[in-house]
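J.: Dropping the sequence and predicted coords here.
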Amino acid sequence: MSKKKEQVLDVNLFKRLTVYIKPYKGVFFGVLIAVILLAIFTAAIPYITQQAIDQNIAQQKEQDFLYYIIAMLVLLLFQTVCQLLFIYYAGWLGQSVVKDVRVRLFNHILGFKMKYYDNSSVGVLITRAVTDMERIADIFGEGLFMIFRDLLTMLVVSSVMVYMNWKLSLIVFLMLPLVLYATRLFQKYMKRAFEEVRTEVSNLNSFVQERLTGMKILQLFTREDTEYKKFKEINERHKKGWLKTVWYNSIFFPIAELSSSITIGLIAWYGGLNAVMNDTASLGDLTAFIMMIPMLFRPLRQIADKFNTFQMGMVAANRVFKVLDTTSQIDNSGTEEATNFKGDIAFEKVHFSYVDNEEVLKGISLNVKAGQTVAIVGATGAGKSTIINLLNRFYDINSGVIKVDGIDIKTLTLQSLRKQIAVVLQDVFLFADTILNNITLNDTNITQSQVEQAAKDIGIHEFIMSLPNGYQYNVKERGVMLSSGQRQLISFLRAYVTNPSILVLDEATSSIDSHSEQLIQTATDKITQNRTSIIIAHRLATIKKADTIIVMDAGEIVEQGTHEELLAKQSGYYKNLYEVQFLKKEELA
């Protein structure tokens, strides 16, 4: 294992994390002051006890005894107040820092290329944004300040011990190296164990998330037993990872406790003999030392325990920063703002590949005039959906140019470009929210009256009003309360209400009822009027109405023209596709 891997504390990582404390440095220093006061109050109580015993109890004097009692009560009160402020504001600081890191992480994730999501596990990203964030909060709430408090308490208590009786202090300090060495070993092995635990937690989250999302497929193909066995294996690895931490704890804490008990025994023996025989140690010294030994050894145990928390937080922070360091954003260096496109679209010798050396588009060139409806047809994998993805700059092309109204889309800001293009996908995604919010996507510039008017324009207002609570109907997660046809209608309205300059439709109407299909056809006719529309065509009616049909095969445009022009070509690709695929579908319908 490399030296870097063996480091108990990654200083650079910790420095990077502390940058997020700067907005809250007032609270940070306030917590530090509370820590310092706690250490002083903690050590002062045994000292006052020693004075009370030696000056009053041992000598059977009542004078000034009440003052010692009052002083102890005042110290206990201050200690309680400092403890309350310390715990609350340390936790507050941790949650505030995590809030800022989480917001930055989510904002960073929002800008990732689609390729990043193609290759990443959703479960892992959820772990980073939720579980790992809570571990980072613990660095401040239960780790860093707790460790500092315990170290400072040990330093102050040790100083008081030496001041009171250096001979007794020597006995205590002789036992410390054993506990310190055990603590160091414990920290090193716990770091490894927690890295393993975080890995297994991510694996478990990913597995569960994917299986819950795909539960219908698992049940359709009766894969419950197989997936159950896989889950047991992953869960077993997760358990073993945690058991390592339990094992290290079960070794360390008894050793620390035994060391503390042995030290108390030695102090009682040696101090007692000195108190009786040569008066080099007083009864007050003996009592104070018995009180202070737990104050010295307990922080050592707590430091090891809190270091576990701190280490888990640092491992989590490392994983989160790896996501933040990921450079998977689309180049958004364009400065021009796209406003109200006319709708001329041009692809000029565009090459593109999702995977290196496996081209999906092989130098295609096409022109779409403003206001035209263009249908793209072709076999699965021909590159139809890729054209949609590239027009919206979900991916960057390898070479070539894509222009809208004669402007290279790379010179436009991403947000302004995408605002001018509305997309209705084949796989409609709806959020667990109301129909209204799924249409507006919480855009405050779009009012409910505008949505209702748009719904009337494309003929689906009555359908929405027939649902319980109308536009306030909650469609639940992924829109499960609606049929596939109804979800498609909502997606049409979502696109139409933004009044886009360019419309892109992945027009899928398979497996929906005839009534929904008729509504979708009406909606399609309405929203494509007077705007440039690119449609991945699945239905013959759409193809016939298109101004131009682009026929694709294996990443190339093999034919283009009107429906009649392409059918006139003997042995043409489109004619064959039409007879085999589209005509058969219409006959079956």
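T.: Done, it's in. Residues are numbered from 1 along each chain as shown.
J.: can we go C-alpha only for contacts and neighbour counts from here?
T.: Will do.
J.: Residue 552 belongs to a strand, doesn't it?
T.: Yes. Residue state for residue 552 (DSSP: H, G, I helix; E, B strand; the rest coil) corresponds to a strand.
J.: so who does it touch?
T.: 376, 377, 378, 379, 382, 383, 384, 558, 559 (Cα atoms under 8 Å, 6 or more residues apart in numbering).
J.: Redo those as JSON lines? Include neighbour count.
T.: What follows is the contacts of residue 552, written out as JSON lines (neighbours: other Cα atoms under 10 Å):
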{"residue": "376", "neighbour count": "23"}
{"residue": "377", "neighbour count": "26"}
{"residue": "378", "neighbour count": "24"}
{"residue": "379", "neighbour count": "13"}
{"residue": "382", "neighbour count": "18"}
{"residue": "383", "neighbour count": "23"}
{"residue": "384", "neighbour count": "27"}
{"residue": "558", "neighbour count": "15"}
{"residue": "559", "neighbour count": "16"}
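J.: this is the comparison structure:
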Amino acid sequence: MDEAGVYLLEERCKLKAAQVNGDETMIKLLKFLKPFRIPVVFVLTLIFLQSLADLYLPTLLADIVDIGIVQGDTAYILKIGGFMLLVAAGGVTCSITASFLSSKVAAGFGRNLRARIFSHVENFSLQEFDQFGTASLITRTTNDITQVQQVLTVMLRMMISAPLMCVGGIIMAVSKDAKLSLIFVGALPILAGLIYAVISRGIPLFKILQIKLDRLNLVLRENLVGIRVIRSFHRIDHEQKRFNQANLDLTDTAIKVNKIMAALMPVMMLVLNFSTIAILWFGSIRIDNGDMQVGALMAFFQYAMQIMFSLIMVSIMFVMIPRASASAIRINEVLDMEPVIRDEAAVQPAQGKQGYVEFQNVTFSYPGAEKPAVSNISFSAKPGEITAIIGGTGSGKSTLISLIPRFYDVDSGSILIDGVDVRQMSQESLRAKIGFVPQKAVLFTGTIAENIRYGKETASDEEIQQAATVAQATEFISSMKEGFQSLIAQGGTNVSGGQKQRLSIARALVRRPEIYVFDDSFSALDFKTDAKLRAALKQEITASTVLMVAQRVSTVMDADRIIVLDEGKIMGIGSHRELMDTCGVYREIVSSQLSEEEIA
């Protein structure tokens, strides 16, 4: 099975598991309507009044025909006609006001729900992000909420109107002529069976439709983010095929479900037209026999239309509800996901320590991994010292330092900062101590100054300039037309990889934290800039604890302590000279990068 097939299978399994409580999903989301209780009550009241007006109009029309026209009473016709205009105007006013309020309520509901999902997702650990995937979270926050918002607008307008018009229409029709009402006994079950048959086939397809939309978003996002790699390897045709496959898959499912739903309206109209013929046929016979008046037949006919159209409104709701239900399941999956990493009762660090980091027998495995990413890791890092971590690809370097700010929680052992386990500290207070520079430099749209100030909101212009100077970024910033006010494009596409890294380092420096964590943050720098940056860093961060992951031996040679990792385990700890004498893995790394003269 290909990647797309595996993805779809996983998502279908998730939906089947969620479908057990599928009926409750929409109801669970209705709690976000609490701030709009008063407008909702107004909407329902206005719809109720509009329905009463619509039900009353045919009776007034019957009176005009049977009394006013038959008896030639012009005054009565004008009187009842004027009253009809007044009732109709009232109904229109109620309808317009209800439509405005329902749209406002639905828009506010969508806004609050999006805000709730965003704030909830912000609390996710990387484990939850890995579980959902970026493309799926974007779809759930945008398209899925839009689906629920649209059906809410329809429900607010129709959930009172449709049943009331149907039941009220039947009551009024029976009051006009009970025998002629037997036509509904044949028509209504046919319509109900038709709606059930279509909806029962449509619901599963709507669920699959959302999954395939996720897949399309995933492929599209990978193409947009990885466009440089795609072009450099000339894989445009391959990616075009991937997109076309996902696009056609979505299109085929959409056509299939729309065909099913499209069959509903013509067949309903067919039943409606046959019912109309039957009413006119049998109604004319009853008029001819003197059992019914013309006005009563006209009113009966309008009530029949109201009943049929209320069922059409119900069918429209049933068409929209399955897709919204599938979306509601997916939204609730996000809202019901409890972050693995949560703040417990916060413990204050011991006094007198500023950034002392200690690993005690730390073991960590990624969810579903066959073996731990790091095993039995123990070491300490002190303020004023540089602790470097080096090792081959996949040795666990980045994993190790990502445990310090609690991007993931350890399986066993503990990580202490100033004598307190990081799991006992609030995430806010923990991360306030850390200046983190990720392996992949990430910049945000805005100016250079705003990107550096991201590390410290209250940083002055002097602090920003000082951080940029230490990070060796001043030279290229000053060469830009607007200097620190120069705009960074989305994703930092208008600066080079080395410039991005230096701005990321400046962002951490302006924070002046107790602990600096550099995750291979010098890899895109040339040797000269690397050396100058490390020399400037040494003077700037003398009172802080520095943990530095690096691939280059030249970057870590001057560190106070070097930790050598291999397959998630520590193979040696010591200075460069000590490790050259005691650690075979370190010697291999050094010999692969430096010449004999440099080693000597």
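T.: Now that the structure is in, tell me what you want to look at. Keep in mind that this is a model prediction, so the values were computed, not measured.
J.: How close are the two chains, by TM-score?
T.: In this superposition the chains share a TM-score of 0.92, using TM-score structural alignment, normalised by the length of structure 1; 584 aligned residues with a Cα RMSD of 2.7 Å.
J.: Just the residues contacting stretch 144-163 of structure 2, thanks.
T.: With contact meaning Cα under 8 Å, 6+ apart, stretch 144-163 of structure 2 is reached by 40, 43-44, 47-48, 51, 98-99, 102-103, 105-107, 109-110, 113-114, 310-311, 313-314, 317, 320-321, 323-325, 327-328, 330-331.
J.: what does stretch 58-68 of structure 2 give?
T.: 73-77, 80-81, 84, 293-300, 302-303.
J.: same thing but 7 Å
T.: 74, 76, 77, 80, 84, 293, 294, 295, 296, 298, 299, 302 (Cα atoms under 7 Å, 6 or more residues apart in numbering).
J.: Now name the helix or strand holding the third one.
T.: Translated: residue 77 of structure 2. Element membership for residue 77 of structure 2 (DSSP states H and E) is helix 74-122.
J.: again with the last one
T.: Under DSSP H and E, the secondary-structure element containing residue 302 of structure 2 is helix 294-336.
J.: Next, the angle helix 74-122 makes with that helix.
T.: 10 degrees (axes from the mean of the first three to the mean of the last three Cα atoms, to 10 degrees).
J.: Next secondary structure element downstream of helix 294-336 of structure 2?
T.: Next element after helix 294-336 of structure 2 (DSSP H and E): strand 357-364.
J.: now the residue positioned nearest the centre of structure 1, nearest residue through space, not along the chain?
T.: Nearest to the geometric centre of structure 1 sits residue 129, at 1.7 Å (Cα atoms, centre = their mean). Nearest residue to residue 129 of structure 1, sequence neighbours excluded (Cα to Cα, 6 or more residues apart in numbering): residue 102, at 6.3 Å.
J.: Can you report how many residues neighbour the aligned residue in structure 2 for the one you found?
T.: Correspondence of residue 102 of structure 1 to structure 2, assessed by TM-score structural alignment: residue 114. Summarising burial for residue 114 of structure 2: neighbours were counted as other Cα atoms under 10 Å, giving 18.
J.: Identify the residue of structure 2 aligned to the residue nearest to the centre of structure 1.
T.: Under TM-score structural alignment, residue 129 of structure 1 pairs with residue 141 in structure 2.
J.: ok, that match touching residue 114?
T.: Yes. The pair residue 141 of structure 2 / residue 114 is scored as a contact, 5.9 Å apart, by Cα atoms under 7 Å.
J.: any common contacting residues for these two?
T.: Contacts common to residue 141 of structure 2 and residue 114, judged by Cα under 7 Å, 6+ apart, are absent.
J.: Can you give me every residue that contacts residue 547 of structure 1?
T.: Residue 547 of structure 1 neighbours (Cα under 7 Å, 6+ apart): 372, 373, 374, 562.
J.: what do you get if the cut-off is 6 Å, keeping everything else the same?
T.: By Cα atoms under 6 Å, 6 or more residues apart in numbering, the contact set of residue 547 of structure 1 is 373, 374.
J.: Tell me where structure 1 has strands.
T.: 345-355, 358-368, 373-378, 399-404, 407-408, 421-424, 502-506, 532-536, 548-553, 556-561 (DSSP state E).
J.: average offset between the fourth one and structure 2?
T.: After superposition onto structure 2, the mean distance of strand 399-404 of structure 1 to its aligned counterpart is 1.1 Å, using mean Cα distance after the TM-score superposition for structure 1.
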